[in-house]
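Visitor: Predicted model and sequence follow; I will ask about them next.
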Amino acid sequence: MLNIIPRSPLLSNIARFDPFTNIDELFKGFGMRPFSMETETPSLIKIDLTENDTTYTVRAEIPGMKKEDVKVQVDGNRVSISAETKQEKEEKEGERVICRERYQGSSYRSFTLGSDVDESKAQAKFENGVLELTLPKKNGKTAKQLEIK
């Protein structure tokens, strides 16, 4: 004779908890997230790309940067934008240093367009944290670093 024992509804809801695979769950509710070497920081350079029959137009938001800190390189149909900054701030109270903060950071963004760019006619303008590139289309390949106005 075979006896079948019905499962308890409480036992069917039990789930195994592995703290190494569910690390986010372990810290949930504490208002913090664990440090992870695998965490990828998102690019600070956000772009809008439009095109018509003859030209690509790129608008890139690069907040907190100066024109001198931004570099643009065009190589055929590949466009690379990089920005690097270094800032220091010091607060003194009399002769004692109360606070000294340093910031150094860089951002990089590269993308490929559908057509090669005519580097000789390409233009770059930077104003109020927004880089605007006008990239006329062409056939052929040469590399040129653009001067930002």
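Guide: Received it, and whenever you're ready, just let me know what you need.

Visitor: alpha carbons only for contacts and neighbour counts from here, please
Guide: Fine.

Visitor: tell me the contacts of the residue nearest to the spatial centre of the chain?
Guide: Closest to where the C-alpha atoms of the chain average out (C-alpha atoms, centre = their mean) is Ser43, at 0.2 Å. Residues in contact with Ser43 (C-alpha atoms under 8 Å, 6 or more residues apart in numbering) are Ser107, Tyr108, Arg109.

Visitor: this is the other structure I want to compare:
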Amino acid sequence: MANHLTRFNPFGDLAGFESLRGLDDFFGRFPLASSFAGRGDEPRLNIDVTETEQAYAVKAEVPGARKEDIKVSLEGNVVSIRVEKTREDVEKEGETVLRRERYHGVQMRRFSLGHDIDASGATARCTDGVLELTLPKKASAQGARQLDIQ
């Protein structure tokens, strides 16, 4: 017995009527529709974190962001990255914008590490849309402590 699954569209038959054409598209035009569909339009600030005995290395994707729009703050073992991207609204006369998909707004990422960071020795650089942080561990930090279970 073969399985023949078809996607059921309750408005499919109605869309054939001229007055109701595009009814299935109507509900996709609401601002929250993409959230319900599971495909948010806001990009995520993706990071990679690696560790050595002396330091942590963090790489974050920040495509299209300028260096002056990136803020990194360190507090103990907590790292905060804030990126603000602005839209360039330069339109030429006689030109019509048909679609805008490039994101503009604020992206933030905050995470904690196992050891306190020596903020005085930390470095940051941004090249080719990748933010690279070198975060040395504090020498006196004990880091995460494992408890013995009794």
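Guide: Received, thanks. Keep in mind that what you see is a predicted model, and the values were worked out from it rather than measured.

Visitor: I'd like to know how far the residue nearest to the centre of the first structure sits from Gln123 of the first structure.
Guide: 23 Å (C-alpha to C-alpha, to the nearest Å).

Visitor: what ranges do the strands span in the first structure?
Guide: 46-51, 55-61, 70-75, 78-93, 96-112, 116-117, 123-127, 130-138, 143-146 (DSSP state E).

Visitor: so which of those strands is the most packed in?
Guide: strand 116-117 (a mean of 24; mean count of other C-alpha atoms under 10 Å).

Visitor: With the second structure overlaid, how far apart is that one on average?
Guide: If you overlay the two and look at strand 116-117 of the first structure, the average distance to its match in the second structure is 0.2 Å (mean C-alpha distance after the TM-score superposition for the first structure).

Visitor: name the helices or strands packed onto that strand?
Guide: Applying 3 or more C-alpha pairs under 8 Å, 6 or more residues apart in numbering; DSSP states H and E, one finds that strand 116-117 of the first structure makes contact with strand 130-138.

Visitor: who touches the strand it packs on?
Guide: With C-alpha under 8 Å, 6+ apart as the test, strand 130-138 of the first structure has contacts from 54-63, 115-119, 121-126.

Visitor: how much does it deviate in direction from strand 123-127?
Guide: Strand 130-138 of the first structure and strand 123-127 are oriented at 170 degrees to each other (axes from the mean of the first three to the mean of the last three C-alpha atoms, to 10 degrees).
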